[in-house]
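Participant: any chance you could fold what I've pasted below:
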Amino acid sequence: MVEIKTPEQIAKMREAGLVVAAMHDACRTAAVPGASTKDLDEVAAKVLADHGAKPNFLGYGGFPGNICTSVNDIVVHGIPDGATVLKEGDLLSIDAGAIIDGWHGDAAITVFVGEGHSAELHELSRVTEESMWAGIAAVRKGNRLVDVSRSIEGYIRRQPRPASGSYGIVEDYGGHGIGSQMHMDPHLLNYVDRRRGRGPKLVPGLCLAIEPMVTLGTPKTHVLSDDWTVKTNDGTWSSHWEHSVALTESGPLVLTAPDGGKAKLAELGITAAPDPLA
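Facilitator: Sure thing, here's the model as predicted:
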């Protein structure tokens, strides 16, 4: 069943989303050469405590961290630990979540550690982030779930090929519904699979976590022996961006963006819904 939220529940999710944004700001600042991914986890834990929020990753299916820290060829679900020390030139995705009064927020960013990153890596992150926004722009009344998938995939496919040959759209992981739980129906592919049909109609009160994961090579991945860490099969690096979005009667509200998505959606010719906390 797809959970439809009331405006009051969306307002609670907005509170949780702003905590996630604060976690990302603090972790981005702390992600410097010499810091361990455990250091970042502790930074995230402090932000959660300061805001009176709970982590939605810690303990989820036994996951041992407050955030996921995925470095270079790790696509998602990297476990923070003291042994993984960030180096100059690393590419790091930070997936973070928070719960306020039982309502969830979830978002991911890609961070450049230090200096010296290639133009190809910068373009990988840009393409991934912009494909996310293309998907967000498709969250409109009357559209169906497949329209979001098509917008994400279409944006990526239209970009010039990288020197590695192609962008791999990771197939085994995707976006999801979010609300009273972190992962809910519907599952959102980042590409169109015609076997799955058009998916549910997008209606006010629907909330989605939109999260493309793109590699510089194969879309194929495997899970390490810890049963969490997901790596690319060919060792190419990847980028991961995510926002939680609510569809309201007034349009989309990006719950995990500090401005509710107002500025970026305006660039795309879309008016963001009013912020219920403003």
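Participant: CA only for contacts and neighbour counts going forward, please
Facilitator: Noted.
Participant: contacts only, for the residue most central in space within the chain.
Facilitator: For the chain, the residue lying nearest the average C-alpha position, counting by C-alpha atoms, centre = their mean, turns out to be Glu242 (1.9 Å). The contact partners of Glu242, by C-alpha atoms under 8 Å, 6 or more residues apart in numbering, come to 95, 106-109, 129, 132, 209-212.
Participant: the nearest residue to it once chain neighbours are set aside: neighbour count?
Facilitator: In this structure, Glu242 finds its nearest non-sequential neighbour in Glu211, 4.1 Å apart by C-alpha to C-alpha, 6 or more residues apart in numbering. By other C-alpha atoms under 10 Å, 30 other residues sit near Glu211.
Participant: to compare against the first, here's another:
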Amino acid sequence: MVRLKSPEEICKIEIAAKIVAEVLAEMESYAVEGASALDMEKAAEELIHKRGGIPAFKGYSGYPYTLCVSVNEEVIHGFPLKEKIFVDGDIVSVDCGVNKDGFIGDAAKSFVVGSYRSEKDKLLLQRTEEALLKGIEMAVAGNRVGDIGYAVQNCVESAGLSVIRDYVGHGVGLSLHEDPQVPNYGRQGSGMLLRTGMTLAIEPMVASGHYSLEILEDGWTAVTADRSRAAHFEHDIAILEDGPKILSSL
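Facilitator: Alright, predicted model coming up:
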């Protein structure tokens, strides 16, 4: 069931989402050679608590950490481990969720450590972020969920990249994952009708190779089956009468 949010609720979701945005901005300074995913984890948890929030991922369905830190072929749900030390050219995708007074923000961003290893890596990050913005543009009352997915898929696949299909975006705000699901692929004019008051987490996950995934032995980390590199960008948005508003930007 989709719960439409009041203007007051949207404001409270935005407060949580802004904390996430602040964390992701801070994480860029840790996406450097020699730093570790655990460095990110410690800094993020400290900042979240400093802002009066609670890590929304930690304990969710048994997930043990504040952040997901996924490197290179890791698409999502990578553990922020101390042995995960960044080297030049790594693609580091950081996903963060915050609970602030019972309202949830959830966003993600990918970084390159130092210099891109290839032009395809550069294209991967550029197109994944561009696809996010294209999807957000379609999050308008009267459109349908499929319009978002079509915009994302078209942007990604026109560059010779692949949209991950095993994981999707979702509603967000009163809990971490709400209805509706928001796939990053689809047909125009298909799916649930978008309405004013919806709050969505739109999150393209993109591979430079094939979209097939495997789950590692930790039971969480999803990697590309062909070990091609991946990127992940995510924003929380609210559908307002005058169009979509990004809640998770500074």
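Participant: Leu247 of structure 2 -> structure 1?
Facilitator: By TM-score structural alignment, Leu247 of structure 2 lines up with Leu255 in structure 1.
Participant: measure that match to Leu145 of structure 1 for me?
Facilitator: From Leu255 of structure 1 across to Leu145 of structure 1, the span is 18 Å (C-alpha to C-alpha, to the nearest Å).
Participant: neighbour count: these two, which is higher?
Facilitator: More neighbours sit around Leu255 than around the other of Leu255 of structure 1 and Leu145, counting by other C-alpha under 10 Å; the figures are 31 against 24.
Participant: the more buried one contacts Met13, correct?
Facilitator: Yes: in this structure Leu255 of structure 1 lies within contact range of Met13 using C-alpha atoms under 8 Å: 6.8 Å.
Participant: name the residues contacting each of these two.
Facilitator: Listed as contacting both Leu255 of structure 1 and Met13 by C-alpha under 8 Å, 6+ apart are Gly105.
Participant: tell me the counterpart of the residue nearest to Glu242 of structure 1 in structure 2.
Facilitator: Match for Glu211 of structure 1 (TM-score structural alignment): Glu203.
Participant: ok, its match - contacts?
Facilitator: For Glu203 of structure 2, the residues meeting the contact criterion (C-alpha under 8 Å, 6+ apart) are 107-108, 132, 168-169, 184, 232-235.
Participant: repeat that with 7 Å
Facilitator: Contacts of Glu203 of structure 2 were listed using C-alpha atoms under 7 Å, 6 or more residues apart in numbering, and they are 132, 169, 232-235.
Participant: where does Glu214 of structure 2 land in three-state SS?
Facilitator: Applying DSSP: H, G, I helix; E, B strand; the rest coil to Glu214 of structure 2 yields a three-state assignment of strand.
Participant: how close does it sit to Val223 of structure 2?
Facilitator: For Glu214 of structure 2, the distance to Val223 of structure 2 under the criterion C-alpha to C-alpha works out to 5 Å.
Participant: those two: who's more crowded?
Facilitator: Neighbours were tallied for Glu214 of structure 2 and for Val223 using other C-alpha under 10 Å; the higher tally belongs to Val223 (26 against 16).
Participant: now the more buried one: how far from Ala230 of structure 2?
Facilitator: Using C-alpha to C-alpha, one obtains 9 Å as the distance from Val223 of structure 2 to Ala230 of structure 2.
Participant: same thing with Ser93 of structure 2?
Facilitator: To Ala230 of structure 2, Ser93 of structure 2 is 8 Å away according to C-alpha to C-alpha.
Participant: ok, the two, which is more surrounded?
Facilitator: Ala230 (32 against 27).
Participant: what's the match for the more buried one in structure 1?
Facilitator: Aligned against structure 1 by TM-score structural alignment, Ala230 of structure 2 finds its counterpart in Ser238.
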